[in-house]
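Visitor: quick one, structure for this:
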Amino acid sequence: MRLWEKVAIITGGGQGIGEQIAKTFGREGAKIVVAELNEETGSKVSSELRDSGIESIFVKTDVSNEQSIIDMVESAKKQFGGIDILVNNAAIAVRKSVVDTTLDDWQKVMNVNLTGPFLGSKYTIPEMINRNGGSIINIGSWHAEKTITRFASYPAAKGGLQALTRQMALDYGEHNIRVNAVCPSMVDTPLERGTFATLPDPEDAYNQALDFQPMGRIGTVEDIANACLFFASDESVYVSGQSLMVDGAAINKLARPLMFD
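Guide: Here you go, the predicted structure:
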């Protein structure tokens, strides 16, 4: 098992990509802290992990709130003795242009998508130093590199997250802490389906999206979880400061996403 006896915190672990990361890491021997704002989904995932023989706790966590992050870290330490892996996965999206984006919209997206990983890392890194190393995995996005119209705040936050990834890798490499980002394109998740649902013809938009995928499909949560497993394991022991696009080569093709016009 590649993560035997490792302790992993997964923010946004109650659904979608985060849920699958939690299950994938658990199958590889990790002890899982499901950090999730939604108590119903978070506790359900943690319960399912325990039912399958995986050690897990659920911690209700608002990643945009400093005290909530402190409590998350303390809960992990109390239950499992320390922290080896942090996956900063929790995210929200608001699809508006700069002019249409309210300050409240902007701050909510930044607080969850950029401040959240900052706070999670800030309070987890000292625990990793105490254990002589660790791995931080930020869930970025292809939107940091190539994005769509009327989507101001989300790509800005994800671009900042990639920069933060590189900076932390520089600062904490001497402590044997690796920091990398996994950057998905379209993935079949509740967040992605919610984006399609806001469009006039969701089915047509989805079909157009498929036309832009060189591999003929959008990503799965398993695709993203497997990339995260690589960064969490010793297989990536000399990889840090990197942003891995997990997109089926779509970023090389996508020039004008018609389904979002």
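Visitor: please make it C-alpha for all contacts and neighbour counts, starting now.
Guide: OK.
Visitor: chain center to stretch 15-34, what's the gap?
Guide: 12 Å (Cα atoms, centre = their mean, to the nearest Å).
Visitor: next, the buried residues of stretch 141-149.
Guide: Going by neighbour count (16 or more other Cα atoms under 10 Å), the buried part of stretch 141-149 is 141-144, 147-148.
Visitor: ok, residues contacting the longest strand along the chain?
Guide: Looking across the chain with DSSP state E, the single longest strand is strand 177-184. Here strand 177-184 makes contact (Cα atoms under 8 Å, 6 or more residues apart in numbering) with 125, 128-129, 133-142, 162, 165-166, 168-169, 172, 219, 224, 227-228, 231, 237, 239-247.
Visitor: pull the distance from it to the chain's centre.
Guide: 9 Å.
Visitor: for that strand, which positions count as buried?
Guide: Under the neighbour-count criterion of 16+ other Cα under 10 Å, strand 177-184 has 177-184 buried.
Visitor: same check on stretch 191-198?
Guide: For stretch 191-198, the buried set under the neighbour-count rule, 16+ other Cα under 10 Å, comprises 191, 196.
Visitor: what do you get for stretch 110-125?
Guide: Those would be 110-121, 123-125, for stretch 110-125 by 16+ other Cα under 10 Å.
Visitor: can you pick out the most distant pair from those?
Guide: For these, with distances taken as Cα to Cα, the pair at the greatest spread is Met110 and Ile125 (21.1 Å).
Visitor: what sits against Ile218?
Guide: 185-188, 210, 247-248.
Visitor: mind listing the helices for the stretch 51-200 of the chain?
Guide: With DSSP state H, counting those that start in this stretch, the ranges of helices along the stretch 51-200 of the chain come out as 66-80, 103-110, 116-130, 153-172, 190-197.
Visitor: can you tell me what sits against the third one?
Guide: By Cα under 8 Å, 6+ apart, the residues outside helix 116-130 that reach it are 63-66, 69-70, 73, 82-84, 86, 88, 90, 134, 136, 138, 161, 164, 175-177.
Visitor: can you select the buried ones from those in PyMOL?
Guide: Selection of the buried residues among those in PyMOL, burial being defined by 16+ other Cα under 10 Å:
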select buried, resi 63+64+66+69+70+73+82+83+84+86+88+90+134+136+138+161+164+175+176+177
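Visitor: one more, please, to line up against the first structure:
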Amino acid sequence: MTQSNKVVIVTGATSGIGEAVVEAFAATGASLVLVGRDRERGQRALEAVKALKCQAELMLGDVADSAFADHVVTSSVARFGKVDVLVNSAGIIRRGSAVDTTDDDWRQTFDANVNGVFYFSRAAVKSMRQTGGGSIVNIASNVGLVGCPGLAAYCASKGAVVLLTQAMALDHAREQITINAVCPGAVDTPMLVSAHSKPVTAAEILQRNVDSIPQGRVASPKEIASLTLFLAGEGARHITGVAIPIDGGFTAG
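Guide: Predicted structure coming up:
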């Protein structure tokens, strides 16, 4: 699969799934715009991309800032001439039931997981419709499709991403813009073991997730990146408005 002539923006590009997505597109020779908040991690990711002889740029900011989203897209077009692909991978997790979720936890979750997706997607569509189309892939979650205890804010935010994906896909289908959601289950990233209220080891968390998955293992970030790469490619031009679980059979149960 070639993406060598593609210009790709990836949010959350400096760790976890986003970093794996960057690596997958870089391997195809795409030009990349890496969006993140951590300068040190961002510089390392940028150097890794440039080592593959790809054109790349790092842009630091808050995805929940609509002006920043507009600036990233405008700057990408100014440098590379277009935006072909947007991957919305930035996100956070706050654990707790509704009664255990503070106002700040709720707002922060929706700022990062929903508002950022909306602002970047809106900006990207405005650009893509002028250049003949493109692809947006939103990293949602399987708990945006089915409920999960102890994750009220996270489930609600990822459910919002799924429905935003479907609504935007319908709005822009005739403009040759495909918009899809990837819905991972447990993935071997730092987020999987983060933000737990009670002391617990990474090994314990990993085993709990393994035990709940029919395949008996968690996914690697590279597996999520592979599906993302496919949905952004020419072989998926007739796929739009879908939310695809990639969770080892968890949602099948």
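Visitor: can you give me the TM-score here?
Guide: Here the superposed chains carry a TM-score of 0.95, computed using TM-score structural alignment, normalised by the length of the second structure; 253 aligned residues with a Cα RMSD of 1.5 Å.
Visitor: now the strands for the stretch 1-150 of the second structure?
Guide: Taking DSSP state E, counting those that start in this stretch as the criterion, the stretch 1-150 of the second structure carries its strands at 7-11, 31-36, 56-60, 85-88, 134-139.
Visitor: how near is the nearest residue to Asn5 of the second structure once chain neighbours are set aside to Ala153 of the second structure?
Guide: Ranked by Cα to Cα, 6 or more residues apart in numbering and with sequence neighbours excluded, the top spatial neighbour of Asn5 of the second structure is Ala30, at 5.9 Å. For Ala30 of the second structure, the distance to Ala153 of the second structure equals 35 Å [Cα to Cα, to the nearest Å].
Visitor: same question, Arg122 of the second structure
Guide: Arg122 of the second structure is 23 Å from Ala153 of the second structure, where distance means Cα to Cα.
Visitor: what's the answer for Asp105 of the second structure, then?
Guide: From Asp105 of the second structure over to Ala153 of the second structure (counting by Cα to Cα), the distance is 8 Å.
Visitor: can you list residues touching both of the two?
Guide: Common neighbours of Asp105 of the second structure and Ala153, using Cα under 8 Å, 6+ apart, are Arg94.
Visitor: when those two are compared, which one has more neighbours?
Guide: Set Asp105 of the second structure next to Ala153 and count neighbours by other Cα atoms under 10 Å: Ala153 wins out with 24 against 18.
Visitor: the aligned partner of the more buried one in the first structure: what's it in contact with?
Guide: Using TM-score structural alignment, the partner of Ala153 of the second structure in the first structure is Ser153. Contacts here follow Cα under 8 Å, 6+ apart; on that basis Ser153 of the first structure touches 93-96, 98, 101, 105-106, 109-110.
Visitor: what about Ser153 of the first structure, distance to Gln167 of the first structure?
Guide: Using Cα to Cα, Ser153 of the first structure is found at 21 Å from Gln167 of the first structure.
Visitor: repeat for Gly26 of the first structure
Guide: Going from Gly26 of the first structure to Gln167 of the first structure by Cα to Cα gives 29 Å.
Visitor: ok, Pro202 of the first structure next?
Guide: To Gln167 of the first structure, Pro202 of the first structure is 39 Å away according to Cα to Cα.
Visitor: what does Asn132 of the first structure give?
Guide: Counting by Cα to Cα - Asn132 of the first structure and Gln167 of the first structure are separated by 19 Å.
Visitor: find the centremost residue of the first structure, please.
Guide: In the first structure, the centroid-proximal residue (Cα atoms, centre = their mean) is Asn89; its distance is 2.2 Å.
Visitor: contacting residues around the counterpart of that residue in the second structure?
Guide: Under the alignment (TM-score structural alignment), Asn89 of the first structure pairs with Ser89 in the second structure. Counting by Cα under 8 Å, 6+ apart, Ser89 of the second structure makes contact with 10-13, 17-18, 138-139.
Visitor: any idea which of those is closest to Gly42 of the second structure?
Guide: Relative to Gly42 of the second structure, and with distances defined as Cα to Cα, the nearest of those is Ala13, at 7.6 Å.
Visitor: just checking, that closest one touches Glu19?
Guide: Yes - between Ala13 of the second structure and Glu19 there is a contact at 4.8 Å, judged by Cα atoms under 8 Å.
Visitor: between those two, tell me which one has more neighbours.
Guide: Comparing Ala13 of the second structure with Glu19 by other Cα under 10 Å, the one with more neighbours is Ala13, at 31 against 22.
Visitor: quick one: what's aligned to the more buried one in the first structure?
Guide: Counting by TM-score structural alignment, Ala13 of the second structure lines up with Gly13 in the first structure.
Visitor: mind listing what that match touches?
Guide: Gly13 of the first structure makes contacts with 19-22, 34-36, 42, 45, 89-90, as judged by Cα under 8 Å, 6+ apart.
Visitor: so how far is Gln176 of the second structure from Lys6 of the second structure?
Guide: Distance check for Lys6 of the second structure against Gln176 of the second structure: by Cα to Cα, it reads 15 Å.
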